[in-house]
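A.B. asks: sequence first, then the predicted structure:
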Amino acid sequence: MNVKGEVIVEATKENVWEALNDPEVLKKATPGCKVLTEVEKDCYTAEIALGIAAVRGEYQAEIQILDKEGPNRYRLIMKADSKMGFIEGNAVVELDYNQPKTTIRYDGEAQVGGLIAGVGQRILSGIAKMIVKDFFKKIVKEISARTAI
């Protein structure tokens, strides 16, 4: 399923880029993230607890940031496993600065397997879009809090 969208934040491209690469910001922005541990540069493990319908459960996740072209774009890969199945995502995140705002655009694919896959595609697509929108909404909130200081 495809997940695509954009959010606008009143901040410079550099401030947005810094936040998108900050483990603490990523932890706060990832829905249900209890623990985010950097295992090596741009590679993380996470414990995530989701309470959303068909994807409800505890997940062990791996998150990687690849193909960095700072401060313009990178690719984000996530793999999360639970007793209910797995969720995998791969998205390109791009920044476009138009003073005084930066647009964050994301375009990616998500796949599910296991018991989770038994849920209808439309329902899963809606849940995936909701989770991704929530992530980027929280990113904007964190950036706004940082730049207000």
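C.D. replies: That came through fine.
A.B. asks: make it CA atoms for all contacts and neighbour counts henceforth
C.D. replies: Fine.
A.B. asks: for residue 6, which non-adjacent residue is spatially closest?
C.D. replies: Spatially, and ignoring its direct neighbours in sequence, residue 6 is nearest to residue 105 (4.3 Å; CA to CA, 6 or more residues apart in numbering).
A.B. asks: in contact with the residue nearest to the spatial centre of the chain, which residues?
C.D. replies: Centrality entry for the chain: nearest residue to the mean C-alpha point is residue 135, 5.3 Å, by CA atoms, centre = their mean. Contact analysis of residue 135 by CA atoms under 8 Å, 6 or more residues apart in numbering lists 29, 30, 31.
A.B. asks: comparison target below:
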Amino acid sequence: MEMTGRYIINAPKDKVWTAMNDPQVLKQAIPRCDEAIRHTDTEFTAVFSFKLGFIKPRLESLISLSDINAPNSYVMTAEGKGKLAGLAKGRADVTLHAQENNKTLLEFHASGDMQGTIAEMASKLVTKTAQKLADDFFTRFDEVVSKEA
């Protein structure tokens, strides 16, 4: 599965960078996120459930940041597992670009793979759900970050 996205965040680049590295901000933005626990400056765990057709799998994901070029870009890798969800792995290259009027353009290119019952049942549904989750995340992220800007 491959995805790309471009989103305008209504906050200055440094504020967006700080928020992207704050598990509590991410918890507010990740749809149906139950927990976000920081382990180190570059690792945290997110636990969330999502709706995939008529199934609501729960996923615990270890998220790691690397290739950090603050406040411009990083690579986010995630590995999640859950009883129904099976195993999910992904990588996202995230870049921030300052825009006029204290706004930030956030661009990402992500790739991922799922193994397990859900992946076998509905790969097209997984891709569609992943895109909707990304759109929902960035809409909520913008709301959280711009409210504090």
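C.D. replies: Arrived safely. Note that the structure is a prediction, hence the values are computed from the model and not measured.
A.B. asks: that older thread, the second structure: which residue goes with the residue nearest to the centre of the first structure?
C.D. replies: Residue pairing (TM-score structural alignment): residue 135 of the first structure is matched to residue 137 of the second structure.
A.B. asks: tell me which element that match falls in.
C.D. replies: Using DSSP states H and E, residue 137 of the second structure sits in helix 123-148.
A.B. asks: average distance between that helix and the first structure?
C.D. replies: Compared with the first structure after the fit, helix 123-148 of the second structure shows a mean deviation of 1.2 Å (mean CA distance after the TM-score superposition for the first structure).
A.B. asks: got the residue ranges for the helices in the second structure?
C.D. replies: 13-20, 23-29, 117-121, 123-148 (DSSP state H).
A.B. asks: same list (these) but as JSON lines, adding distance to residue 89 of the second structure.
C.D. replies: Formatted as JSON lines, those follow (distance: least, CA to CA, whole Å):
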{"stretch": "helix 13-20", "distance to residue 89 of the second structure": "20"}
{"stretch": "helix 23-29", "distance to residue 89 of the second structure": "19"}
{"stretch": "helix 117-121", "distance to residue 89 of the second structure": "12"}
{"stretch": "helix 123-148", "distance to residue 89 of the second structure": "12"}
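A.B. asks: can you give me the neighbour number for residue 60 of the first structure?
C.D. replies: Using other CA atoms under 10 Å, residue 60 of the first structure is surrounded by 16 other residues.
A.B. asks: how about it, what does it touch?
C.D. replies: Contacts of residue 60 of the first structure by CA under 8 Å, 6+ apart are 45, 46, 47, 48, 80, 81, 82.
A.B. asks: out of those, which are buried?
C.D. replies: Buried members of these, scored by 16 or more other CA atoms under 10 Å, are 45, 46, 47, 48, 80, 81, 82.
A.B. asks: this completes my enquiry, with thanks.
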